[in-house]
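Enquirer: Fold the following, please.
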Amino acid sequence: MTMIDPEAERKEILRHYRRLLRYAKPFLKDNDAKIIKKAFNTSLEAHGGMRRKSGEPYILHPLAVAQIAVEEIGLGTTAIVAALLHDVVEDTELEISDIEREFGPSVAKIIEGLTKISGVFDYGTSQQAENFRKMLLTLSDDVRVILIKLADRLHNMRTLDSMPRHKQLKIASETMYLYAPLAHRLGLYTFKMELEDLYLKYTDTDTYKDISNKIRQTRSARNKFIKDFLHPIEEELRKYGFKFMIKGRPKSIYSILKKIKKQNITFDEIYDLFAIRIILDVPLENEKAACWQVYSIITDFYQPNPDRLRDWVNTPKANGYESLHTTVMSRSGQWVEVQIRTKRMDEIAERGYAAHWKYKTEGVASGESGLEMWINKVRDMLEANNSDALEFMDEFRKNLFVEEVFVFTPKGELIILPDKATALDFAFEIHTDIGLQCLGAKVNQKLVPLSYKLKNGDQVEILTSQKQKPNEEWLQYAVTSKARTRIKDALREERKSKSELGRAMLENRLKQLEVADTQNNINKLQAYFNVPSAQDLYYRIATGYIDIKSVKEVIFTATAEKGISMLEPKSFDKEVQKIRGINSDMLVIGGDTANMENYTVAPCCNPIPGDDVFGFQTESGGIEIHRTNCKRGIELMSNYGNRIIKAKWTDQKELAFLAGIRIKGTDRVGLVNDLTKVISTSLKVNMRSITMDSNDGIFEGNIMVFVNDTGHLDMLMQRMGKVNGILTVERFD
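Expert: From the prediction side, this is the model:
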């Protein structure tokens, strides 16, 4: 047992507190230092005796969150006080009224937004989703709630080591699902990158270590390359009298992995592994001209890639990001990404909304920024949305965590919509009535269907008809929350009126048959026609899906025979298990080695023994096994943390699991024969399928094989990699 030294702990706490004051000092006014001290003492007393999972005093957490808020986001006194007190209402006896009395309404409002919801939730909804919706509601009052929440989440992720494995997976997945995209949307790029990297560190540790080792090994060569690359540019910038600073940064580990997977390449093939950032110190009125002048200087020395020019100086991103990006060819034949921006732009890029707000209040920026427009959209969405928390969360992610598409009305007004938005979304964005009566659209003078996906620069004219009504199919085309909510409302109204008509038709039919209109008889009809509710029954009768003449007396007098026989879901799962050869003794679930009959292997990620896995309790009570880095798994762990169960493979080897291997190489006669020899003869592995495609001497192939576990799969991939002509071998889901 570790001995606690109270004096050493007291000194450690004071060291953190003094560091916080040191960073806050430049913007402290009159009484601010006293207020911060009071908040620190209140938090220290309230959390007295409490410890984190790591064993350290709890007060170090609020101090760290306040430090992140001031040092990494650039927030002021109110935010520091709120960060120091952010857990006291939830974890101690202090109440919001106490905070308001001692520290005022602004701090109390922020802490109320940060305090988690307590109480009972409907089954099937997620507490996390409810918390998130509540937090967003505070956006209309004070965006600092979300900024402090992000600081809190970042510190929790930095200290995740001390948490048990299942908690690590839940917190990391929740972070990836919600907080990393939110940080991106608020312009906090450094937060976003660190949160993504930490997610990877805990869900796919081997990959994280592998890529970080490769980055470390190439560091000295990279530094020399950057120095040589920049030498002529720096001389020229000085010649023109620019005041500037240059930063070089490698890509984040997560973005490198994303690129490897998306482009199906190796680490060594990533050409823009790092970016060079040139930051200019120029007055606001000269910013655009200076950025383009520097672009001109760079392209005098190095040939630019015309497809890789990104101008966010003239058209900033919706989260306020401004920068000029170009990719140029160095003299050693490597592509290099160069970002050109000013000090103001860099601060907004690093500190997002907080920096944007600072420049706005100082009068440097004017007008409504894309970020403010986004926050207004969040408010509109919260007011219009009446769905349950999980559905709301899904809509929110679809609409507000994506890139935008810029399109124009016939009169030239700019409309910004989410990427992949359609002509139908555009119609609803203009006006609800136009959306509801939308027949089609003209894009750049050409007729297009409602499902047409808009592209940047499109000019859109909507065609309407008073006879037009929304139908279910529209929900497949609509992307924006506004369009989907209005369509669902219209369909609900339509369905309601149709159901009333269907009910009247059924009442008349029952009178003809001299059958009583009782709930028991309605239940018999539901069972006979296999419909889930009375409303559905009425609706299907009104729409002719159920012929009213098929309602006959025999339904009420005899037990109806069902026309279709289907396997129960559980039996079906067992059939699949039988086919795939999965034995219930192979997994230890929830630390219990008891025989678990009722589990299935998730088809979305196809885990095999040796993979890092978790169990998810389904609504039917069964358990679904996913890989920890599965995309669907992220959503499950984030939304249903209470249904996540620890799971690990045991050591049985005699069963075979299906896995996919993708290979790439140079084509030659006899290559497929050599590969099949390695697979079937050398390692005695059964193949289920093999597909090959050759083009201009390069071939790509997918092979489905049965293996015992990840060790068996790795050995097979290593042997295949040694076959003459094979360039890359990788597993795919």
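Enquirer: switch to C-alpha atoms for all contacts and neighbour counts from now on
Expert: OK.
Enquirer: show me what contacts Gln468?
Expert: The neighbours of Gln468, taking C-alpha atoms under 8 Å, 6 or more residues apart in numbering as the test, are Leu436, Gln437, Cys438, Leu439.
Enquirer: my bad, should have said Ile522
Expert: Contacts for Ile522 (C-alpha under 8 Å, 6+ apart) come out as Ala534.
Enquirer: now swap in Ile110 and tell me
Expert: For Ile110, the contacting residues are Ala82, Thr138, Asp142, Arg144, Val145, by C-alpha under 8 Å, 6+ apart.
Enquirer: Let's see if you can find the most crowded of those.
Expert: Taking other C-alpha atoms under 10 Å as the neighbour criterion, Ala82 ranks highest of the contacts of Ile110 with 28 neighbours.
Enquirer: Here is the second sequence; please produce its structure so I can put it next to the first one:
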Amino acid sequence: MDDGALWVQEAELARLIARVVSYNPNCDTDLISRAYYYGADAHRGQLRHSGEPYITHPLAVAMILAEQRLDDATIVTALLHDTIEDTGATFGAVSQVFTSEIAELVDGVTKLTKLQLTSSETKQAENFRKLFMAMSRDMRVILVKLADRLHNMRTVKHMRPEKQAQKARETMDIFAPLAGRMGMQWMREELEDLSFGVLNPEGRRSIIHRFATLRRETGDVVEKITHDIRAELERTGIAGDVAGRAKRPFSIWRKMEEKKIGFSRLSDIYGFRVIVETEDECYRVLGAIHRRWRAVPDRFKDYISQPKSNGYRSIHTTVSGRDAKRVEVQIRTRAMHDVAESGVAAHWSYRDGERVENPFAVDPARWISDLTAQFDSSSDHDEFLEAVKLEMYTDQVFCFTPKGEVVKLPRGATPLDFAYAIHTRIGARAVGAKVDGVRVPLWQKLRNGESVEIVTAEGQTPQGSWLDLVVTGRAKSAIRKALRDADRHRYIRLGTELARVAFDQVGHRMSDKALTTAARALGVGSSEELLARLGSAELDTRAVLGILFPDVVLDDSDEIDATAAIVGLEPDQTFRRARCCQPLPGERIVGISYKGEGVLIHAIDCEALAEVEDQPQRWFDIAWHAGNHPAVHDVTFDMTIVNDSGVLGRTCTLIGQQKANISDLAFLERRQDFFRVKLDVELRSIEHLHAVRMALEAEGDVAMIERVRDPALSP
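Expert: Predicted coordinates for the structure are as follows:
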């Protein structure tokens, strides 16, 4: 780093420390400085896509968290959050130089960064579980990760276009809803808008252009309405802060899409906030605003008397303001506003050197416990994802039991969802419901503030049609489980017979291991569950046989010439597959030029790519040619088999039956009870690999088989 860049970064460090001292005069400034210099030294020589020294990123992340008035450990974690992942620093080193608490936080952020949250559904469900597990250990890990993602999205323009789109989709699908669910609405809105600018730049520009045109035609509406509200406060004798703004482009675009209307017909595009000292003043301000302007029916929400689960409290009302324009007004106290800005993060906020004892800040441990309680009971990855996304993406309605207890449900929930939210047994026996004393059908949508009484009957059991009546993951999961359990034993017997006949037809013996392998691949949990689903016709035997013994015989006359297997290179460019990751047709790939080596083809997730991430001039955007590829692409397997006569021969025969060729075989380990061998197998595609692997995993004498990828073999 040159002297000029060093001076700039040290100035930013001074600004960060000044910001932390402003809310926590007792902070450990030496600890923060040491963390900065440790990170700067660890990242020495590393550059961001923008060409700036890498340490600018941790500094920016730390400043985002300092704006939330967070504790020293969180600020230090932000400064160090990429050291364990991207430098030679280790967990032990960070723990020794700083504290075990900070090392645990940095390690937690590192593990989150490695999660591929937008991968296949089975893997996505497992990674969501890991995400919530990390949150349950220490919520500050997620706060650092959210700030990390926010700064990455603020600087996303420096990435390659395809990387920008991938980051934006992941942000829109995962991180923005998570920020909102944690009560950090400002961050959710900014993450959504930044992602919107990447995924639909024309749409965002059009909204901004319409706002500019509207301002030229009508003047500064925000300033005028802000003045009007202040005048009403003065008339009422209440001192308070008033702020207003036009809503963000993505929020406007989403409303246009949901309501299927154009910008000119859209109302409620301005939002205003009134912050006062006491709860009593909140309701007095509400009265003043409703006396001055006409309230819009069904657009009033009192989150002070019915707070959200993340601690959010505020009054929301929509009125027809100046020139009949609809505006939303939020009214809250200063303590409520702190939680509204920081959400769950308010638990760690400091002011004047002391942890803020905000009466509205929710306990993070209790919040995450409530959030994950319903997920723990779901073993099916589809049901788990359904529950997670419903919980993270939907707004809530608040209803009451006959005893006055509050039940929180997603918008669109029915009395049946309400029943299952109280207890699974009540949901299973529900035959009707009364809402505010009036008998209603089980499919009627509930509204805020309604009192719900569930009518039950002995002998009632869940019906298949109920799945269409509920929206909560908890209710859907419970209904599906009840339906499966009702005839489970009969279904298992029927499924066993169906599976036996199907295995006989293809010349294979049905075994527990084969069924367990298929169950794991299909994501249904166990061989018993697989048989039950076969018997209930939720699965058919072709799906099971397709997993274990897929037909990989292709028409060789249609095979692609192996020398022309890649699309995206010049005719005179030579290429070969990288030994480190051995990519196969069907996998996403990238080409990297190496001096004297031509272009090497790497899998997009190859660890060796990290070495050339800052050299975009060497990257080639390529893909496999569509069609049938010959079985000439070697892949290395590490396989452990039982040491018994004929086992190695049978496994080799199985590979041959899948139309794959063994090009090399070497013994890695010989024991009395098992052999460990290395196999080089020539394959057609990633699907061919899965077929060979499934066939071997279903073989009872194969204890383990793994695909070998070795970054050390990269050029």
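Enquirer: tell me the secondary structure for Phe360 of the second structure?
Expert: Three-state assignment for Phe360 of the second structure (DSSP: H, G, I helix; E, B strand; the rest coil): coil.
Enquirer: Confirm that Leu286 of the second structure sits in a helix.
Expert: Yes: membership of Leu286 of the second structure in a helix is supported by three-state DSSP.
Enquirer: The closest residue to Gly39 of the second structure other than its chain neighbours - how many residues pack around it?
Expert: Counting by C-alpha to C-alpha, 6 or more residues apart in numbering, Gly39 of the second structure lies nearest to Leu80, which is 5.6 Å off, once chain neighbours are set aside. Neighbours of Leu80 of the second structure under the rule other C-alpha under 10 Å: 31.
Enquirer: Out of the contacts of Gln468 of the first structure, which end up buried?
Expert: Taking 16 or more other C-alpha atoms under 10 Å as the criterion, what is buried in these is Leu436, Gln437, Cys438, Leu439.
Enquirer: What lies in contact with the helix or strand harbouring Ala231 of the second structure?
Expert: Assigning secondary structure by DSSP states H and E places Ala231 of the second structure in helix 221-236. Residues outside helix 221-236 of the second structure that contact it (C-alpha under 8 Å, 6+ apart): 215, 239-240, 242-246, 270, 272, 285, 288-289, 292, 321-322.
Enquirer: doesn't Glu528 make contact with Asp512 of the second structure?
Expert: No: here Asp512 of the second structure does not reach Glu528: they are 9.3 Å apart, not a contact under C-alpha atoms under 8 Å.
Enquirer: the more surrounded of the two?
Expert: Taking Asp512 of the second structure and Glu528 together and counting by other C-alpha under 10 Å, Glu528 has the greater number of neighbours (21 against 13).
Enquirer: How about the contacts made by the more buried one?
Expert: The contact partners of Glu528 of the second structure, taken as C-alpha under 8 Å, 6+ apart, are Ile492.
Enquirer: Kindly report the same for His47 of the first structure.
Expert: Neighbour list for His47 of the first structure: Tyr58, Ile59, Val88, Asp91, Thr92 [criterion: C-alpha under 8 Å, 6+ apart].
Enquirer: Quick one: map the third one onto the second structure.
Expert: With TM-score structural alignment as the matching criterion, the partner of Val88 of the first structure in the second structure is Thr83.
Enquirer: Could you tell me how many residues sit around that match?
Expert: 24.
Enquirer: Skipping adjacent residues, who's closest to it in space?
Expert: Nearest one to Thr83 of the second structure, counting by C-alpha to C-alpha, 6+ apart, is Ala89 at 5.8 Å.
Enquirer: how close does that neighbour sit to His151 of the second structure?
Expert: 23 Å (C-alpha to C-alpha, to the nearest Å).
Enquirer: and the gap between Arg52 of the first structure and Arg158 of the first structure?
Expert: Taking C-alpha to C-alpha, one finds Arg52 of the first structure at 13 Å from Arg158 of the first structure.
Enquirer: Out of those two, name the residue with the larger neighbour count.
Expert: More crowded of Arg52 of the first structure and Arg158, by other C-alpha under 10 Å: Arg52, with 14 against 11.
Enquirer: Map the more buried one across to the second structure for me.
Expert: Match for Arg52 of the first structure (TM-score structural alignment): Arg48.
Enquirer: ok, and the closest non-adjacent residue to its match?
Expert: Excluding its sequence neighbours, the residue lying closest to Arg48 of the second structure (C-alpha to C-alpha, 6+ apart) is Tyr54, at 5.2 Å.
Enquirer: That neighbour against Ala42, yeah?
Expert: No: applying C-alpha under 8 Å as the test, Tyr54 of the second structure and Ala42 come out as separate, 9.9 Å apart.
Enquirer: rewinding a little: can you name the residues that contact the residue nearest to Arg48 of the second structure?
Expert: Per C-alpha under 8 Å, 6+ apart, neighbours of Tyr54 of the second structure: Ala40, His43, Arg44, Gln46, Leu47, Arg48.
Enquirer: In helices only, show me the residues you listed.
Expert: Ala40 (DSSP state H).
Enquirer: quick one: the counterpart of Ala180 of the first structure in the second structure and Leu191 of the second structure, what's the gap?
Expert: Aligned by TM-score structural alignment, Ala180 of the first structure pairs with Ala176 of the second structure. Separation of Ala176 of the second structure from Leu191 of the second structure (C-alpha to C-alpha): 6 Å.
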